[in-house]
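Participant: Dropping a prediction and its sequence here:
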Amino acid sequence: MIKRMHKLLSCFLAVILLTGCWDVTNIEDRGFIMGIAIDLAEEGKTNGNYHLTMTNQFAVPPGLSAPGGGSGGGGKAFVNLSASGESIYAIGQEMANKINKLPFFEHLKVVIVSEEVAAIPQLFANVMDVFIRNRDARRGIKVIIAKEKAKDILNIQPENEKLPARYINQILENSIIKTGELRPVRVGEVHEHLLAKSSFVLPEVTSGDSELNFVGGSVYKGDSNMLIGSLKPSEMLGLHLITGEKLGGTIEFNFKDHLTTYSIREATSRVKVNAKDPENIDIAVTINMEGEIQETFGTFILKEPGVITALEKEISAKVKKIADEMIKKGQKELEADIFGFADNLKKFHYHTWEKIKKDWDHGENYFAKSNVSVTVDAQVRSDGVVDQSKHK
């Protein structure tokens, strides 16, 4: 009896331990989508609906291995497939019939949308809705705007990376550490902005033969659900300083008629709002910066008394000018709160916000009427690796 029980128990354990997953898919059968580009199709608009072209970049694993590494290494590491239709989901279904592998989105790095698509009211939001709802798509996927055909960005042939989508993703990640200019915006952030109907800025790029070129930012207006303008790289600098998102980069200015470069080590901003009178809202922005002098073309000695103080004054004045010009463009030209001042109102002046939220940066546009002042305190913590810059 005991032996029979042991045999039955052994068989039962064997059945449990040797059973595989019912929904398992072999890795060889997966089509790894690394990047997606969305363009307006040649058909344009028919029957009231826009035709879109979606280009998926599929990774080819054998091509990703190093040349000479065996298993067919050294071949092309990706293939771009395009399909057109009136909805992204329907296009995806058509795309699935063009490839002998099951589309797999969990490794998707970047979604590129053409400026042409994003400039059409509501179309960008409709496109992004698919990635927001897709259970396999991560909220950390980066979103950028292409000044040209978005699919051209996926055709970049970088010299040191076989997979264009991975190269673009690395450029965006490295920018945070090195310069802070190309701050990535992720699907999760886009979702939050679309729900709140708030305005925001997306990185704007073009393609070279072998590189990605950053040309500024695309301004998306929350109430109109479309792109309304662009920011130059210098204006993006001002935006990031005001919002406290500037994590690196340099400031160039003239000191004693000579070009001098200030490297930003740390920059923070603080916003204080006085909203007692909705018709006369005061917004005070304080920018604090720390950094070091990296380069000078003059003949002054940095260690001389008063030189560092004078440099800090010049840097503060230059940054204030950049920030003031950005504020002016946001209020007068764009009429869009891309600085996040609305968040401060919601948090600290909720009752006032409830009264004006429907007319903040549209309608009556209380944002454009607000008095925004900028104060800058730039400090030079290091003057470089030598005691003096240049000395005749």
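Facilitator: Here it is on my side, so go on.
Participant: can we go C-alpha only for contacts and neighbour counts from here?
Facilitator: Will do.
Participant: all helices of the stretch 251-392 of the chain, in order?
Facilitator: Along the stretch 251-392 of the chain, the stretches classed as helices by DSSP state H, counting those that start in this stretch are 307-328, 341-348, 350-356, 366-369.
Participant: packing partners for the first one?
Facilitator: Of the remaining helices and strands, those touching helix 307-328 by 3 or more C-alpha pairs under 8 Å, 6 or more residues apart in numbering; DSSP states H and E are helix 233-243, strand 250-255, strand 371-382.
Participant: Now do that helix against strand 250-255, angle only.
Facilitator: Here helix 307-328 runs at an angle of 120 degrees relative to strand 250-255 (axes from the mean of the first three to the mean of the last three C-alpha atoms, to 10 degrees).
Participant: Would you mind getting the angle between helix 307-328 and strand 371-382?
Facilitator: 150 degrees.
Participant: Dump the helices of the stretch 251-392 of the chain to CSV, plus distance to Lys147 and mean neighbour count.
Facilitator: Formatted as CSV, the helices of the stretch 251-392 of the chain follow (distance: least, C-alpha to C-alpha, whole Å; neighbours: other C-alpha atoms under 10 Å):
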stretch, distance to Lys147, mean neighbour count
helix 307-328, 22, 19
helix 341-348, 28, 15
helix 350-356, 35, 15
helix 366-369, 28, 22
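Participant: Nearest to Asn134, out of those helices?
Facilitator: Comparison of those against Asn134 by C-alpha to C-alpha identifies helix 341-348 as nearest, at 28.0 Å.
Participant: try this one next to it:
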Amino acid sequence: MTSWRKRATVLLFLLHAVLLSACWDRVEIDQRGFVAGVAIDKEPQREETSQKQGKAPEIVGTYQMLVPSGLRSGGKEGGSPGAAFFNMSVTERSIMALSARMAAKTSRTPYFEHLQVILLSNEAVKDGRLDFADILDFFLRNNEMRRDINVLIADGDAKRLLSVKSMNESYPAAYIDSAINNYKKTCYMRPESRIGYVHEQILKNVSFTIQKISAYEDGISLTGAALFDSHHRFVAFLSGSETGGLNFLKGDVKGGVVETSMDDDIIDFDIERATRNIKARREGDNFKFTVEIEAEGTIGKSIRKLDVAKLSSIRKMEDLFAKEIVQLSEKTIRTLQKKYKKDAIGLGMHLYQNKLMSWEELSENWEDGRQLFADATIEVKAEVNIRRLGNINQSERR
């Protein structure tokens, strides 16, 4: 009997422990300060003081806080009565300190589980005293953060992008987050740069690119990309055409349009799918790479009097589109090899995965030291297949 009572007492204590600890950290939803977007800029006014004192530069963190009542009513411009959001800025020397300062200024505790975008100004990430990995450390380490938060590099001030007109969305962070997915409709912007992906690139010590964002008229533009080297230092921005070539070279094209000229007129190729294959052959201390690109799609625009139903016309257009893809890719290769000497294409990773012994011999001199990447031979071949002609054969009679 005594043994039974002891067991019952232990079970009762265990049951109480489970029931009483279930909501120990509960915070009512109306007491949370939902953060939808964060912008990080360098504080320019105190730069000279920081340099003299040998301290890290001060950074400005701008937090976009959501107002649930404003979201229900459709929302207005930030800061106005009935607005769906408001922006609040604080200045400190670290991201963790920014969050602590932020908590002291707002009536609701900042809550990051619904954070959608992190915008970092190019001035902040290119400052040698602000390590890129250190900036992201807080967002990677905090248990409220998700691995699918989008990271973008802003050309200019990042905080002003959290105040752009949000078009079809209730607040700017949602507008930016929605626009990021449009990479499937254009070749000239990089695929989404989620913080989990960026973290993987930093750990691999490889050169990589992140989506670029800039203010454009009343909205934003995501054309181009931010280039980082294998030491995760910001190098430069790639143009839209260079980003398009990079997408083809990396096999990241999900859609978009290739435009070229034919008989003094413009023709368009609407890409539906594209693939790329890399072949590598060692020649002494150097490698020769052949990048084979295949693209399929439909005619988006043709010459008015051209009969696209003719096989000869189709073959001619396929050759012209393939030539345009090769030229676009070769322009990117020249920029990466000769100007920046950074392997954002991923050729070094291809060697690591497929020719490990050779890679281990050359890896230390791939981008650094002898910079073998800059001397590598890279040949691009492209093949285009027009699968559909659209709904018509001709725009007008010949």
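Facilitator: Cool, got the structure. What you are looking at is a predicted structure, and each value in this text was computed from that prediction instead of being measured.
Participant: tm score of chain vs chain?
Facilitator: Scored against TM-score structural alignment, normalised by the length of structure 1, the superposed chains reach a TM-score of 0.91; 378 aligned residues with a C-alpha RMSD of 2.4 Å.
Participant: related to what we said a few turns ago, deepest in the core, which of the helices and strands packed on helix 307-328 of structure 1 is it.
Facilitator: Neighbour counts (mean count of other C-alpha atoms under 10 Å) averaged over each of these peak at helix 233-243, with a mean of 22.
Participant: For it, name the packing helices and strands.
Facilitator: Helix 233-243 of structure 1 sits against strand 212-221, strand 258-274, strand 282-296, helix 307-328, with contacts defined as 3+ C-alpha pairs under 8 Å, 6+ apart.
Participant: one more time with 6 Å
Facilitator: helix 307-328 (3 or more C-alpha pairs under 6 Å, 6 or more residues apart in numbering; DSSP states H and E).
Participant: how about the helix it packs on, aligned to which bit of structure 2?
Facilitator: With TM-score structural alignment applied, helix 307-328 of structure 1 matches the range 313-334 in structure 2.
Participant: ok, residues contacting that stretch?
Facilitator: Contact partners of stretch 313-334 of structure 2, identified using C-alpha atoms under 6 Å, 6 or more residues apart in numbering, comprise 242, 245, 382-384.
Participant: can you tell me which of the helices of the stretch 251-392 of structure 1 comes nearest to Leu17 of structure 1?
Facilitator: Using C-alpha to C-alpha, these put helix 341-348 closest to Leu17 of structure 1, at 53.5 Å.
Participant: next one: that closest one to chain centre, how far?
Facilitator: 23 Å (C-alpha atoms, centre = their mean, to the nearest Å).
Participant: Where does it end up in structure 2?
Facilitator: By TM-score structural alignment, helix 341-348 of structure 1 lines up with residues 347-354 in structure 2.
Participant: mean offset of the matching stretch relative to structure 1 (after superposition)
Facilitator: In this overlay with structure 1, the average offset of stretch 347-354 of structure 2 from its partner residues is 0.8 Å by mean C-alpha distance after the TM-score superposition for structure 1.
Participant: contact partners of that stretch?
Facilitator: For stretch 347-354 of structure 2, contacts defined as C-alpha under 6 Å, 6+ apart pick out Trp359.
Participant: give me that answer again for 10 Å
Facilitator: Stretch 347-354 of structure 2 is contacted from outside by 204, 206-207, 249-250, 278-281, 287, 289, 291, 343, 346, 355-360, 362-363, 366-367, 373, 376, 378, using C-alpha atoms under 10 Å, 6 or more residues apart in numbering.
Participant: Check stretch 83-96 of structure 1 too.
Facilitator: 31, 38-46, 49-56, 81-82, 98, 102-103, 126-131, 134.
Participant: Mind giving me the PyMOL select for the residues you listed, buried ones only?
Facilitator: Selecting only the buried entries of the contacts of stretch 83-96 of structure 1 in PyMOL, with 16 or more other C-alpha atoms under 10 Å as the criterion:
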select buried, resi 31+38+39+40+41+50+51+52+53+54+55+56+82+102+103+127+128+129+131
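Participant: What lines up with Tyr102 of structure 1 in structure 2?
Facilitator: Residue 102 of structure 1: Leu, not Tyr. Using TM-score structural alignment, Leu102 of structure 1 pairs with Thr109 in structure 2.
Participant: With Asn56 of structure 1 instead?
Facilitator: Using TM-score structural alignment, Asn56 of structure 1 pairs with Tyr63 in structure 2.
Participant: which element is the nearest residue in space to that match that is not next to it in sequence on?
Facilitator: Nearest residue to Tyr63 of structure 2 in three dimensions, chain neighbours excluded: Val38, at 4.7 Å (C-alpha to C-alpha, 6 or more residues apart in numbering). Following DSSP states H and E, one finds Val38 of structure 2 within strand 32-42.
Participant: average offset between that strand and structure 1?
Facilitator: Mean for strand 32-42 of structure 2 is 0.5 Å (mean C-alpha distance after the TM-score superposition for structure 1).
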